[in-house]
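[1] requesting a structural model of the entry that follows:
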Amino acid sequence: MIDVNKLLDLLTYQKDDPILFNSAFFFYFFAIFLLFYLAVGRSKEGRVWVFTVFSLYFFYKACGYYVGLVILSAIVDFNLSRWIYNTENNTRRKGLLALSIVLNLGLLFYFKYTDFFIGMINDMQLGKIQPLHLLLPIGISFYTFENLSYTIDVYRKEFPPVNNFMDYLFFLSFFPKLMMGPIVRAADFIPQIAKPYELNSEDIGKGLYLIMAGLFKKVVISDFINQNFVQYIFDDPSKHTGLECLLGVYGYAMIIYCDFSGYSDMALGIARWTGFKIPPNFDSPYQSSNITEFWRRWHISLSSWLRDYLYIPLGGNRKGKVRQYINLGLTMLIGGFWHGASWNFIFWGGLHGTALAIDKVRIDWLKKKGGGVGGLGGGLLKFFGVLFTFHFVCFCWVFFKAATFHDSWALLHQVFYDFQPGVWLELYNGYTAVFWVMLLGFVLHFLPRKSEDLTEGMLAKMPVVASVVVMVIFIWLLVQVKSSQPMMPIYLQF
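    Next up, the predicted model:
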């Protein structure tokens, strides 16, 4: 007999158990969604309605009644964009755009930064305000930026507004990218809605590869390293030797990449299976030989958004070198603040902004000199460039991950003043599996692109039945090694 209470608990929002791509409930959700979606596959309106309803339910399962914020945001920006587009008076158009920016950022600031500024006021003894302890709606940072890019593009007349509200709600609520991105531009997504739903072997193979790769990164690599080693280090760095702390930082570098890029891969794969192509969000970022290249490869949708809607409007590189460096610094400071209401994130953004400005000086110097070094010398420079860039990024991750500045400096203090390399063998014996999984993660990360293309090609050549069998076997194997409790994705908090 069916236990109604358990069924209701399963189907309704549970604060401590939100829906995740790597949770058992999601596989049932996705299977049922696919059945309905395939049933209406020939109807554009049917696909939009099925996808939107399932997306809103997905969001409800992720953060409860905050699903209303997505609907409200869609209503506001759908109408404001149309008014902007149809208004010829420039002053009124600017006013409507300003209203859209204020409403979107106001909503984001209220939920994400109110307690941060209350804390600042209290710390400076300018008042005694009780913090609101607001629950951050999942995905608000991502769909806020999507709303802003849409209205700004319409204002610039780069993209005409949609005429059908359901199309816009579908775009904004699209569940594969709703919780953790990528940040998708309306101009890239909305034109695909009207296209017939057709899948070829490449779509099936690519989607299957991305979903399996994403699950492997998240469940096998990220969760395992985090749960069995890194979280102990960052809980209290002062209790660990410098060698342990350094390995913990290397581990976190792999964790945050596999966690976030894993979810992005799954989003791209699910979208591909449903007839949509979303631009990639990561491109082997730790292979970068300088910090400028790193930001072309890391969280591509955010870095390109900041470039197009913040850095360039600030003046970009059009107002002299000094102004360019200031613009880079401001852009990255704001990018750091976007990640969360914490001085650690702001400092992290400031470090990257400073590094980008210095790298621009290097690039300009090389241009004046007539280019880089070729041959063996160029290869060595690239190798050491990758090594330096990776360690600079890892240094910055310390501030990104640590709960406080005190913890950040405590970890760095251990690395520089209490390294104790002699504990290596004892450490290896205690965390053998963790270190091998870390090594596996880095080896896979540095494999050439050809290996990925080869795997995708093999999967694309398989018949549909074989693809289903491979997916089922892969999920069964995943269940055998995954932790009993799904670990929350890192970027869920942003």
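
[2] make it CA atoms for all contacts and neighbour counts henceforth
    OK.

[3] which positions in the longest helix seen in the chain come out as buried?
    When every helix of the chain is counted residue by residue (DSSP state H), the longest turns out to be helix 90-123. Buried residues in helix 90-123, defined by neighbour count with 16 or more other C-alpha atoms under 10 Å: 93, 96-97, 100-101, 103-104, 107-109, 111-116, 118-119.

[4] packing partners for the strand or helix carrying Ala213?
    Using DSSP states H and E, Ala213 maps to helix 201-215. Other helices and strands packing on helix 201-215, by 3 or more C-alpha pairs under 8 Å, 6 or more residues apart in numbering; DSSP states H and E, are helix 242-273, helix 449-461, helix 464-481.

[5] contacts for the shortest one next, please.
    To tie it back to what came earlier, the one meant is helix 449-461. Under the contact criterion C-alpha atoms under 8 Å, 6 or more residues apart in numbering, helix 449-461 has outside partners Ser201, Glu202, Asp203, Ile204, Gly205, Lys206, Leu208, Tyr209, Ser467.

[6] sequence B follows; please return its structure for comparison with A:
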Amino acid sequence: MNRLYDIFTFSEDFPLIFTQVNFWIFFAVAYFIFALVYKKVPLRNAYLFLISLFFYYKTSGLFIGILIFSTLVDFIIGRTIYKSESKNKRLILVSLSVCINLFVLCYFKYAYFFTEAFNTLFNTRYEVFNILAHWGNSFSDQNYFTIDKIILPVGISFYTFQTISYSVDIYRKKLKPLASILDFGFYVSFFPQLVAGPIVRAESFVPQIAKPTVLSKQHFNTGTFLILKGLIKKMLFADFIAMHFLDRVFDTPEMFSGFANIMAMIGYSLQIYGDFSGYTDIAIGLALLMGFQLPVNFNSPYKAINAGDFWKRWHISLSTWLRDYLYIPLGGNRTGSYASYIILSIIFLGVMIAFRNMIIVYSILLISLTLFIISLYNYKLRNHINTNINLMLTMLIGGLWHGASWKFVIWGGLNGLGIVVYKYWRKISPYELNNQWYAKAWKILITFIFITFTRIYFRGESMGHISRWYKQVAHNMDWANALDLLIHYQAVFWVMLVGYISHWLPQHLKQTIEDLYSKSPVALKVILAAGIGIICYQAFSSDFQPFIYFQF
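    Below you'll find the predicted structure:
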């Protein structure tokens, strides 16, 4: 009875996440009922919408109200856009949708970030006050909501981008609006991908909503294979190495050698891949078991041969969303726009606030002014500048999407800089056209090192924390005890080695393994699933290990 109570009531200690038994009990019950209703499309959609709302309630409690609000707003605006024949009215409506969604996102995610920036700029001491919580408490004598802080709802960045894509796709006449609020609610809240993606574009998912469910043997085989693979990635390649090594180093980098800090960063690249890719694999697998196709979100990102290639392989649903709904509207690789320069000016202002170093500020202004003057007389240079500005803005905003901190902006900027530098380096690179295995291996290694060590700004809790990491690496490598470290944490490093080897396996070999699984008898699949479950939960800790991307 206690287990059932935990499943059907909200508790911060027992959220429904894919690595906990409660989720699989929930899914077993939900899937049994789904099997009874899936042949009737309207009933199926309504059922999945309601069960998804319950899932989100279990994950976020009363923040379910924000999800319902976003659903209602964009459903109404989407239908109004479609019915309107006035171009200006359509533009106003889609702008309204974008503004409302971004306002909600900014309120919950960036309130502290903007307040701190304002206080720094104007030398004030304002503190965050949760107006919505205060308003909510006014309806009751009980103070259900905390007014002195704003808590980030799980998954708000993901479903906000989904609802924006719905309104924009209708505005662009790529899509007709859904007739039923239940159908639209199902699109927004479909529980496998609700809290950590992949970001589902309206134009790809909405057409599936009206189609009858087709459940095939291939769906079952691929779905269960992805689920098992996802559990291995999350619970072994992510959680195990994090709990037994990475978290200890990152919590107190000054207590470990520079060598240990470097190995922790290499491990972190595996952890964040295993965590996020593992979640995506499970989400896609669950959706397939219900007859729905979610977009591929990862394509062996550490096989990338340059920074641009990496972002075509990593978090594909986000990078393509930013390309289609931000980079191209800003002008893409063709030209600049007023929006480009407005956003750039805001970011420059933010850099001044963040660094408070006049040498850096004057250097940036001098470089910008010089490039601007030269571009007035050189069309080709102006085109290069505009293209690179749009690219850098996209990566900077992509960094800020991940977290409300300047360190995320720096991380996004470094990745953007890596893409820009490679654009010009490839024109003079002596091995760019070399297709030999060693040349490709060299490109992959350089890209992996670059991506890995930019992530110190992603993982570090603060700029002070990051500076301590750099200090250890610069002044205390302690090579003499490197072997002792490897031996002491040998279980972690063996898991890391297996994780990276499995990642770098040739694609045809990975496909062969999946084909063998698909062709195996059901009894063998059951034994394999039981074995993987035992291994994963033997390595599991009683400590709660949420998915990293829940915070975004």
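
[7] and the TM-score between these chains?
    Aligned and superposed, the two chains score 0.95 in TM-score terms (TM-score structural alignment, normalised by the length of structure 1); 486 aligned residues with a C-alpha RMSD of 1.7 Å.

[8] hmm, back to that, what's the mean distance for the helix holding Ala213 of structure 1 versus structure 2?
    Comparison of helix 201-215 of structure 1 with structure 2 after fitting gives an average deviation of 0.9 Å (mean C-alpha distance after the TM-score superposition for structure 1).

[9] what's that helix aligned against in structure 2?
    Mapping helix 201-215 of structure 1 onto structure 2 (TM-score structural alignment) gives residues 217-231.

[10] now do the contacts for the aligned residue in structure 2 for Arg318 of structure 1.
    The equivalent of Arg318 of structure 1 in structure 2 is Arg334 (alignment by TM-score structural alignment). Contacts for Arg334 of structure 2 (C-alpha under 8 Å, 6+ apart) come out as Asn383, Asn386, Thr387.

[11] sec struct for Arg334 of structure 2, please.
    What DSSP: H, G, I helix; E, B strand; the rest coil gives for Arg334 of structure 2 is coil.

[12] if I look at Val479 of structure 1, how far off is Val219 of structure 1?
    9 Å (C-alpha to C-alpha, to the nearest Å).

[13] and the two? Which one has more around it.
    The neighbour count for Val479 of structure 1 versus Val219, taken as other C-alpha atoms under 10 Å, is higher for Val219 (22 against 15).

[14] my read is that the more buried one contacts Asn22, right?
    Yes: between Val219 of structure 1 and Asn22 there is a contact under C-alpha atoms under 8 Å: 7.3 Å.

[15] which secondary structure element contains Thr52 of structure 1?
    With DSSP H and E as the criterion, Thr52 of structure 1 is inside helix 44-63.

[16] just say which of the helices and strands packed on helix 201-215 of structure 1 is most tucked in.
    helix 242-273 (a mean of 24; mean count of other C-alpha atoms under 10 Å).

[17] quick one: that one aligns where in structure 2?
    Helix 242-273 of structure 1 covers residues 258-289 of structure 2 once aligned (TM-score structural alignment).

[18] how far does that stretch sit from the chain's center?
    Remark: stretch 258-289 of structure 2 is offset 12 Å from the chain centroid, using C-alpha atoms, centre = their mean, to the nearest Å.

[19] that stretch vs structure 1 - mean distance after superposition?
    With structure 1 overlaid, stretch 258-289 of structure 2 shows a mean distance of 0.5 Å (mean C-alpha distance after the TM-score superposition for structure 1).

[20] need the counterpart of Gly398 of structure 2 in structure 1.
    By TM-score structural alignment, Gly398 of structure 2 lines up with Gly335.

[21] now its match: how far from Phe345 of structure 1?
    Counting by C-alpha to C-alpha, the gap from Gly335 of structure 1 to Phe345 of structure 1 is 9 Å.

[22] one more: Pro182 of structure 1?
    20 Å.

[23] re the thing from before, touching the match of helix 201-215 of structure 1 from outside, list them.
    Contacts for stretch 217-231 of structure 2 (C-alpha under 8 Å, 6+ apart): 19, 274, 277-289, 291, 514, 517-518, 529, 532, 536.

[24] okay, buried residues for that stretch please.
    So stretch 217-231 of structure 2, judged by 16+ other C-alpha under 10 Å, has buried residues 219-231.

[25] could you find the closest non-adjacent residue to Phe419 of structure 1?
    Gly242 (3.7 Å; C-alpha to C-alpha, 6 or more residues apart in numbering).

[26] what helix or strand is Tyr168 of structure 1 on?
    helix 165-173.

[27] quick one, strands of the stretch 401-550 of structure 2?
    In the stretch 401-550 of structure 2, no strands are found when defined by DSSP state E, counting those that start in this stretch.

[28] ok so, going back, the helix holding Tyr168 of structure 1 aligns to what range in structure 2?
    Helix 165-173 of structure 1 covers residues 181-189 of structure 2 once aligned (TM-score structural alignment).

[29] right, and Arg468 of structure 2 touches Glu254 too?
    Yes: at 6.2 Å, Arg468 of structure 2 counts as touching Glu254 under the criterion of C-alpha under 8 Å.

[30] so which of the contacts of Arg334 of structure 2 belong to helices?
    Asn383, Asn386, Thr387.
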